[in-house]
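Asker: Turn this into a structure:
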Amino acid sequence: MSGDNFGMQTAAGHLTVPAESKEPYAADVLAQLHEDAAQVVARYPQKRSALLPLLHLVQSVDGYVTGRGIDFCAEVLDLTTAEVSGVATFYTQYKRHPNGEYTVGVCTNTLCAIMGGDQIWDEVSEHLGIGHDETTPDGKITLERVECNAACDYAPVVMANWEFFDNQTPESTKQLVDDLREGKDVRPTRGPARVCTFKQVSRTLAGFSDGLADQGVGAGPASLEGLRLANERGWTAPDGKGGEQPKDEHQPQATSNETAPGRSDSTDSPANEPDEKPGEGSVAPATLFDADDKGDGKDAK
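Answerer: Now for the predicted structure:
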């Protein structure tokens, strides 16, 4: 696809979609698309369920969801073009105009924002000269303001083609986009050893392995701190059978002169033996037990 229209906008503010968006695929490209699509469709009992990965497959070829890509998906899955377009315009990972080689998403949700995400966004946007969902004239970077990158323990977080860059600053993020534009190999904080291009990632999302799944660290120390403490202190999840859980030696325990909530501290007047008889302003003993108590029930009427 031509890069001549990257960053161009109409008076209404919509990015220009190139005319070749509707041009037919070359015969060899179309043949490969059909071969790949057949593998994807075969994974599903109903072929219409393959629409999401097929849209990613189209993006892996065209760099965004083109008009011809819409037609292709509709033909393969026996759907209308309106049905395909409705899905393609609903999810933000599908682009309906030319996307950059790298999508850089800056999280500005609550935690990242107060940790510096808003400042990162402002400085990187000014540095690149583009706003949300706009692409640099060279077609390298599409900048997005992201609602949440699901990595709050490393805030502020930036993603490049959905790979994590943790604990970022305005300076480190500007260096990141500069390196990507210069074609340098950029290593994420976690995950594979390099950031793949938008087209390469789209093919992976379509269901074709890139061989990078086992590279790098999946969860860093901050994400695993709760697990470390649980292992260190012997904490386990409830067994669901009402069994008593191991006591935590780090939690304060009641001493002999402390009483449980709702119980009297007097040995002469236990909480389940009221001083007054039922009917004289007191509560009948049976009402002091919940439904799981094993009382004899004689006082329950």
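
Asker: alpha carbons only for contacts and neighbour counts from here, please
Answerer: Fine.

Asker: for stretch 106-121, which positions count as buried?
Answerer: Residues of stretch 106-121 classed as buried by neighbour count (16 or more other CA atoms under 10 Å): 106-109, 111-113, 115-118, 120-121.

Asker: would you list the residues you listed in JSON lines and tack on secondary structure and distance to residue 41?
Answerer: Formatted as JSON lines, the buried residues of stretch 106-121 follow (DSSP: H, G, I helix; E, B strand; the rest coil; distance: CA to CA, whole Å):
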{"residue": "106", "secondary structure": "strand", "distance to residue 41": "34"}
{"residue": "107", "secondary structure": "strand", "distance to residue 41": "34"}
{"residue": "108", "secondary structure": "coil", "distance to residue 41": "37"}
{"residue": "109", "secondary structure": "coil", "distance to residue 41": "36"}
{"residue": "111", "secondary structure": "helix", "distance to residue 41": "40"}
{"residue": "112", "secondary structure": "helix", "distance to residue 41": "39"}
{"residue": "113", "secondary structure": "helix", "distance to residue 41": "41"}
{"residue": "115", "secondary structure": "helix", "distance to residue 41": "43"}
{"residue": "116", "secondary structure": "helix", "distance to residue 41": "43"}
{"residue": "117", "secondary structure": "helix", "distance to residue 41": "40"}
{"residue": "118", "secondary structure": "helix", "distance to residue 41": "42"}
{"residue": "120", "secondary structure": "helix", "distance to residue 41": "41"}
{"residue": "121", "secondary structure": "helix", "distance to residue 41": "39"}
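
Asker: One more, please, to line up against the first structure:
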Amino acid sequence: MPAHPDRIGDIIARFPHVRRNSLIPLLQAVQDELGYISEEAIVRIGSHLSLPSSKVYGLATFYNQFTFSPGGKYHITVCNGSACHLDGAGRLVEEIKKILDIGDGETTRDRLFSLEVQSCLGACGQSPVMAINGTYFSGITVKRLREIINQYLEDGSR
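Answerer: Just a heads-up that it's a prediction; the model follows:
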């Protein structure tokens, strides 16, 4: 998949001041818009901030919010924090794995879905919680999970 050089340049242009404290916001902007941090983005961000690519990559790999390969059209994030874990998040993850034939950190062959299990999504009072492309679903049951995934499967095939 191409690294979208024009889009990377557009993102970097929004950070005209060369400041090292722009590194994380720049990485977040690239992640938000492209869905992942490409090797080209790392090199160009490093060049813009006068940092070696190894420093940019080192910082990016420290945080689990950044990914380095393109994910699916629909990115499923399941919370496995204490409350969600106790309320059945593990069953949800197993069901997603069964339905989509992917594991944590993987993407379906058709690039429609990717799965990520996180330690907390910050909605403990509504557990178990998951998000798809930033849309949160709370109090999820296995039955409701199947309905949600089927809806996204229908929408994705259009």
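
Asker: Secondary structure element for residue 17 of structure 2, which one?
Answerer: Following DSSP states H and E, one finds residue 17 of structure 2 outside all helices and strands.

Asker: so how far is residue 35 of structure 2 from it?
Answerer: Separation of residue 17 of structure 2 from residue 35 of structure 2 (CA to CA, to the nearest Å) stands at 24 Å.

Asker: When the two are compared, which one has more neighbours?
Answerer: residue 35 (20 against 11; other CA atoms under 10 Å).

Asker: List the residues that contact the residue mapped onto that one from structure 1.
Answerer: Counting by TM-score structural alignment, residue 35 of structure 2 lines up with residue 63 in structure 1. Going by CA atoms under 8 Å, 6 or more residues apart in numbering, residue 63 of structure 1 touches 1, 98, 99, 100, 101, 198, 199.

Asker: repeat that with 7 Å
Answerer: Each residue near residue 63 of structure 1 by CA atoms under 7 Å, 6 or more residues apart in numbering is listed here: 98, 99, 199.

Asker: Equivalent analysis for residue 124 of structure 1, please.
Answerer: 170, 174.

Asker: Now which residue in structure 2 aligns to it?
Answerer: Per TM-score structural alignment, residue 124 of structure 1 is aligned with residue 96.

Asker: And the residue mapped onto residue 106 of structure 2 from structure 1, how far from residue 159 of structure 1?
Answerer: Using TM-score structural alignment, the partner of residue 106 of structure 2 in structure 1 is residue 134. Applying CA to CA, the value for residue 134 of structure 1 to residue 159 of structure 1 is 16 Å.

Asker: The two: which has the busier surroundings?
Answerer: Neighbours were counted for residue 134 of structure 1 and for residue 159 using other CA under 10 Å; residue 134 has more, 25 against 22.

Asker: in terms of contact, does the more buried one touch residue 141 like I think?
Answerer: No - contact status for residue 134 of structure 1 versus residue 141: not in contact, 8.3 Å apart, counting by CA atoms under 7 Å.

Asker: Wait, a strand at residue 145 of structure 1?
Answerer: Yes - when DSSP: H, G, I helix; E, B strand; the rest coil is applied, residue 145 of structure 1 is found to be in a strand.

Asker: and the gap between it and residue 111 of structure 1?
Answerer: 14 Å.

Asker: again, but for residue 91 of structure 1
Answerer: Counting by CA to CA, the gap from residue 91 of structure 1 to residue 111 of structure 1 is 24 Å.

Asker: Same question for residue 177 of structure 1.
Answerer: For residue 177 of structure 1, the distance to residue 111 of structure 1 - CA to CA - is 23 Å.

Asker: Just say helix, strand or coil for the equivalent of residue 51 of structure 2 over in structure 1.
Answerer: Counting by TM-score structural alignment, residue 51 of structure 2 corresponds to residue 79 in structure 1. Classification of residue 79 of structure 1 by three-state DSSP places it in coil.

Asker: quick one, what contacts residue 111 of structure 1?
Answerer: 152, 155.

Asker: Structure 2: which residue goes with that one?
Answerer: For residue 111 of structure 1, the residue aligned by TM-score structural alignment is residue 83.
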